[in-house]
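[1] give me the fold of what follows.
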Amino acid sequence: MSPVSSRPIIVVGSGIAGLWTALHAAPAPVLMLTSGAFGRQSATEWAQGGIAAALGEDDDPGQHAADTVAAGAGLVDAAVARRLATGSVDQVRALERLGVGFEHHEDGRWALSREAAHSRARVARVGGDRAGTAIINALISAVERADHVTVREHASVLGLVPAAGGGCAGVVVDAGGGRCEKLSARATVLATGGLGGLYALTTNPPGNQGQGLAWATRLGAVVRDAEFVQFHPTAIDIGRNPAPLATEALRGEGAVLIDRRGKRFMPALHPDAELAPRDVVARAVHRQVQSGAGAYLDAREAVGAAFPETFQAVFRACMAAGIDPRREPIPVAPAAHYHMGGIAADLDGSTGIRGLFAVGEVSCTGAHGANRLASNSLAEALVMGARAGQVLANATDQALRSAEPGRSVALPRESLDRLRSAMNAHAGVERDENGLVRLLDVIEDLERKDGLSDALVAARLIALAALKRRESRGAHFRTDYPEPAAEARSSRLTLEDAASARTERTTGSERS
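    Below you'll find the predicted structure:
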């Protein structure tokens, strides 16, 4: 292992949360590990809408925080929401100084979009639907100029190195030829993103399978609110997976949801119609698709001929599939989009595990509750990245003796496909006890067949938390418990909890 004086902060992942953390950790040395090309395999690059921040003259962070709390269905930590809303304003301005070309009106005012469940237009955008690409490009350039950051591309992380006596001493990477390499760290930051790749239909990179959750739980970390998976209601339904998005900003501009006969269905379901909270719209679209009535996003009047200039990414995706959104509605369906749950962490990324931080989607700070407010994800990643980086920059390095890491196995493609189908069917937009029990049966069958993979650990945490929550709240909708419980409570699970539940199920099955 390297001497203490030369040990870097290791950041796993090169999306917005990891890049922003690395930049703010200066002058401490940072080693950034990315499984593919630098910055090019993260969900950030695919983001369309933009970043939520109270930048408008009619807005303020207090109102942004209030909207965040209201959307979260009783589970948002109000203090975290206030810090997020206050911090996002400064972070968006910092990104602009870095070169991100956010839109402004001719008089200099911010050109902002309104998205679902926001009471104001407050989403800072770039080129209509190109925010993610612009942000990633600017951050990559900044990191490449930063003397304190070293990037190691195509580094496949296999897990974390436990510290003797508890904590995290670094990471294990695939060194090729069946060999592993242990990398020592003064602190390890997980910025590994979400777990949409566990689902048969997702808007995320397919490699995002909850690996960070699995790694952290093996060191004793707590996973909070694992059952809350947000499904984007308007993934473009053209048989592609991952599915391209029809950004929520389209509905903010006036696009409407219609059935195959051309009739709108949202006004009868919610006072805000197409701009209702995402969980409401996702369930409505899901039921339309399941019933055969169909769901289409009609932007012909709202955008029309301006599509190629104002929503380039959506326009290209549609035209590639033979759909001209200027003249015809876009077929849509819900797709796994964002995990509100994650490794329990503070807004500075602290996990309670010595030497281990988690930032961005892999974490759960309480900012999103049961239903994330649109475009708060990038805002949280920026606020967390800045705070975590500053903590790490000022932290004293401590020598941690490493213990032998556990080994995870990769899930074969056939087994992964089976898991994804089962997750879509039984832990999707709507769930019930019978389906969740069947999902756990599939997971256990795959464990017996293939061993304990990271994907199976993450899937088990979601299924178990969903089975335990006998109510409907936000993105978690139980058809057998369709009403919310009187008291809103977060769920918390450890790997030990998951193992105990498996033993109980196995013992019960043997007795029966």
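
[2] CA atoms for contacts and neighbours, from now on please.
    Fine.

[3] run through the helices of this structure in chain order.
    Assigned by DSSP state H, the helices in the chain fall at 16-24, 61-71, 78-98, 131-145, 211-218, 249-252, 278-291, 307-310, 312-320, 376-393, 413-426, 433-450, 454-468, 495-511.

[4] contacts for the third one next, please.
    Helix 78-98 is contacted from outside by 51-55, 61-62, 64-66, 68-69, 102, 124, 135, 138-139, 142, 347, 365-367, 379-380, 382-383, using Cα atoms under 8 Å, 6 or more residues apart in numbering.

[5] ok, now the second one?
    Surrounding helix 61-71, the residues in contact under the criterion Cα under 8 Å, 6+ apart are 53-54, 75-78, 81-82, 84-86, 117-119, 277, 367-373.

[6] circling back to that earlier point, mind giving me the PyMOL select for the contacts of helix 78-98, buried ones only?
    Buried members of the contacts of helix 78-98, defined by 16 or more other Cα atoms under 10 Å, are picked up in PyMOL with:
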select buried, resi 51+52+53+54+55+61+64+65+66+68+69+102+124+135+138+139+347+365+366+367+379+380+382+383
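
[7] closest to Arg264 out of the helices of the chain?
    For the helices of the chain, proximity to Arg264 was assessed by Cα to Cα; helix 278-291 is nearest, at 11.1 Å.

[8] just the buried residues of the closest one, please?
    Arg278, Asp279, Val280, Val281, Ala282, Arg283, Ala284, Val285, His286, Arg287, Gln288, Val289.

[9] over to stretch 415-433?
    Quick answer for stretch 415-433 (16+ other Cα under 10 Å): 415-416, 418-433.

[10] pull the residues that contact it.
    197-201, 231, 282-283, 286, 334, 336, 435-436, 438-439, 442-443, 446, 459, 462-463, 466-467, 475-481.

[11] show the buried residues in these.
    197-201, 231, 282-283, 286, 334, 336, 435-436, 439, 442-443, 446, 459, 462-463, 466-467, 475-478, 481.

[12] so Pro242 makes contact with Tyr199?
    No - using Cα atoms under 8 Å, Pro242 is not in contact with Tyr199; the gap is 9.8 Å.

[13] before we compare anything, build this one as well:
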Amino acid sequence: MQKTDFLVIGSGIAGLTYALKVSQQCPDKKITIITKSQEDETNTKYAQGGVAVVNDLENDSFEKHIEDTLISGDGLCNEHVVKIVVTEGPDRVNEIIEWGANFDKNEDGVFSLGREGGHSVFRVIHHKDVTGREIERALLAAIHQRPNIELISHCFVVDLITQHHLGYLVTKSTPDIECYGVYVLNRNTNKIEKILAKVTLLATGGNGQVYRSTTNPGIATGDGVAMVYRAKGRIENMEFIQFHPTALYEPGVSNSFLITEAVRGDGGILRNIHGEDFMPKYDARLSLAPRDIVARAIDSEMKITGTEHVFLDCRHMDLEKFIHHFPNIYEKCKSIGIDVTQQMIPVAPAAHYSCGGIKTNEWGLTSIRNLYACGECASTGLHGANRLASNSLLEAMVFAHRCFMDATSQIDVLEFKDNVPDWDATGTTAPKEMILITQSLKELKQIMSDYVGIVRTDVRLERALRRLDMLHEETENLYEKTMVSPQLCELRNLITVGYLIVKGASFRKESRGLHYNTDYPFKCELVQNIVL
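    Sure thing, here's the model as predicted:
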């Protein structure tokens, strides 16, 4: 058993920013960061585009950024939260620069600003086309300088510890559910241990692995959302899964390479298989319309032409500028035989970001006491029905600060729960066949991709739910009888996330933002968040 004052689950921008701030404010407190893979293997690391922040006050303003965010969110943003994130964002960006993150500047020494879909002006600061990797590098370097932070890698969190583990009946209506820490799988000993904490922060990232094609790394299995749902916490708006319009199309490749929206911001043009610029048919903003619109347009063109991709045309763009701004994309295309000056880049939508998640208040506190959530796993109210491009890193920084402010104000009155029982693995045996897990995962990805993708129908959702029920029953039976493994836990979490996406989509009898159901092609006047 371990005890820590502040427990952080996840080592991306949200968790690391929070941990650094807590460490500086509370040098006498212990902070423990847990990550299930290498310390830098996070969704943050793969973020290309940059951070949307008001920096150029001559051409931009808080009001413009707020308006762009609200328009993109299609009526479901919490306007108060949008104002918080946009107005507090510049200070948080300055802090991350002080910690060592570098962003591109032009010859005059001012930030080089990009523009992405849904933005009315150039406002995205970036580091080449590997902004997330640069931020992750700087934060980890700062973390390793703090003596009161312990970072434990290759440690898998199995479940949150609540009153349920003390023998009490806990339901959705139970008042004051409390989090006392977590049970974790120690990969070195292969045993379940407990870590008790006064305060726990979930910064577990997204859930793109629930789909067959995703820009997310393999660790994005929705662990935080699934754990909170099992603990009877509140989850909302899971039906709003953002498909990035332009992932590099490579047949048979599941984890898709992202072609950042900034390429279109710099002049890239979407064309169908016949070479036609098709976006004028769908939106006046053309290739820089919000992601939900562009993804549906591409999906429509693929269905019309019977193809598995469209093209992104960069042949007319200045090669020197392209290589300077997008060196990673240039090298990736070159590695598979695509010369961007001569050939168009094949692209197709891929699951990219979850706009819903663990419901929090404006300080990042969940419906479970002493449990905070931040980053992609959280639903703060910023994104509504569709996230504005490059708002995610900004949200993570702002809410990491807010979680830090609230948690440190409470820490001195909180105590450890000492009567938490050890994990009981009685009656379980080692799994005899991994095929039971791997095949179920393939089935889950196929169900979600075929029935709960960019375009949905009631019949598809009904089929998906029936098949998910069967997978859930089989997996829970396996979980009860066999020893816990990361693969089994991730499958279990992904099935839960898939269920939440389907249930949210089934309850929403309209088409709004990222949720498009052909049985309900119009928006309802009644706007509501769907809480599960």
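
[14] nearest residue to the counterpart of Leu500 of structure 2 in structure 1 in space, please, no chain neighbours.
    Matched across to structure 1, Leu500 of structure 2 falls on Leu461, judged by TM-score structural alignment. Nearest non-adjacent residue to Leu461 of structure 1, counting by Cα to Cα, 6 or more residues apart in numbering: Ala226, 6.3 Å away.

[15] what's the matching residue for the one you found over in structure 2?
    So Ala226 of structure 1 corresponds to Met238, using TM-score structural alignment.

[16] contact partners for its match?
    Ser354, Cys355, Gly356, Gly357, Leu500, Ile501, Gly504, Ala505.

[17] now those in TSV, with distance to Val184 of structure 2?
    As requested, the contacts of Met238 of structure 2 are exported to TSV (distance: Cα to Cα, whole Å):
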residue	distance to Val184 of structure 2
Ser354	25
Cys355	27
Gly356	25
Gly357	22
Leu500	24
Ile501	26
Gly504	29
Ala505	32
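
[18] ok, and the most crowded of these?
    For the contacts of Met238 of structure 2, the largest number of neighbours (other Cα atoms under 10 Å) sits with Gly357, at 35 neighbours.

[19] any idea how far the match of Ala226 of structure 1 is from Ser72 of structure 2?
    Distance check for Met238 of structure 2 against Ser72 of structure 2: by Cα to Cα, to the nearest Å, it reads 17 Å.

[20] pretty sure Met397 of structure 2 contacts Leu16?
    No - the criterion here is Cα under 8 Å, and Met397 of structure 2 misses it with Leu16 at 9.5 Å.

[21] quickly list what's touching both of the two.
    By Cα under 8 Å, 6+ apart, no residue touches both Met397 of structure 2 and Leu16.

[22] and for Ala235 of structure 1, the neighbour number?
    27.

[23] ok, now Pro280 of structure 2?
    Pro280 of structure 2 has 10 nearby residues by other Cα under 10 Å.

[24] residue contacts, it?
    Leu286.

[25] so what's the aligned partner of Lys334 of structure 2 in structure 1 closest to, chain neighbours aside?
    Lys334 of structure 2 maps onto Met319 in structure 1 when the alignment is built from TM-score structural alignment. Take Met319 of structure 1 and drop its neighbours on the chain: the residue closest to it by Cα to Cα, 6+ apart is Pro325, 7.8 Å away.

[26] any idea how far Gly220 of structure 1 is from Cys168 of structure 1?
    In terms of Cα to Cα, Gly220 of structure 1 sits 10 Å off from Cys168 of structure 1.

[27] spit out the residues that contact these two alike.
    Ile353.

[28] hang on, the earlier thing: between the contacts of Met238 of structure 2, which sits nearest Asp223 of structure 2?
    Closest to Asp223 of structure 2, out of all of these and judged by Cα to Cα, is Gly357, at 10.9 Å.

[29] contact partners for the counterpart of Ile259 of structure 2 in structure 1?
    Aligned by TM-score structural alignment, Ile259 of structure 2 pairs with Ala246 of structure 1. Taking Cα under 8 Å, 6+ apart, we find Ala246 of structure 1 in contact with Thr234, Ala235, Ile236, Val314.

[30] just put these in CSV and tack on distance to Ala185 of structure 1.
    Formatted as CSV, the contacts of Ala246 of structure 1 follow (distance: Cα to Cα, whole Å):
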residue, distance to Ala185 of structure 1
Thr234, 41
Ala235, 39
Ile236, 42
Val314, 41
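
[31] and those, which of them are in strands?
    Thr234, Ala235, Ile236 (DSSP state E).

[32] what's the burial count for the first one?
    When you say that, I think you mean Thr234 of structure 1. Thr234 of structure 1: 28 neighbours (other Cα under 10 Å).

[33] which residues sit in contact with it?
    Thr234 of structure 1 neighbours (Cα under 8 Å, 6+ apart): Leu245, Ala246, Thr247, Glu248, Ala282, Leu297, Val332, Ala333, Pro334, Ala335.

[34] which one among those gets closest to Gly212 of structure 1?
    Ala335 (21.2 Å).

[35] contacting residues around the aligned residue in structure 2 for the closest one?
    Counting by TM-score structural alignment, Ala335 of structure 1 corresponds to Ala350 in structure 2. Residues counted as contacts of Ala350 of structure 2 (Cα under 8 Å, 6+ apart) are Ser213, Thr214, Thr215, Phe243, His244, Pro245, Thr246, Ala247, Ser256.

[36] for the fifth one, what are its contacts?
    His244 of structure 2 sits next to Thr215, Arg291, Ala295, Pro349, Ala350, Ala351, His352, Tyr353 when contact means Cα under 8 Å, 6+ apart.

[37] sort out which residues of stretch 300-311 of structure 1 are buried, please.
    Arg300, Ala302, Val303, Gly304, Phe307, Thr310, Phe311.

[38] do I have it right that the fifth one meets Arg326?
    Yes - with contact taken as Cα under 8 Å, Phe307 of structure 1 and Arg326 are classed as touching, separated by 6.6 Å.

[39] any idea how far the residue mapped onto Val210 of structure 2 from structure 1 is from Gly428 of structure 1?
    Taking TM-score structural alignment, the alignment pairs Val210 of structure 2 with Leu198 from structure 1. Distance of Leu198 of structure 1 to Gly428 of structure 1, given as Cα to Cα: 11 Å.
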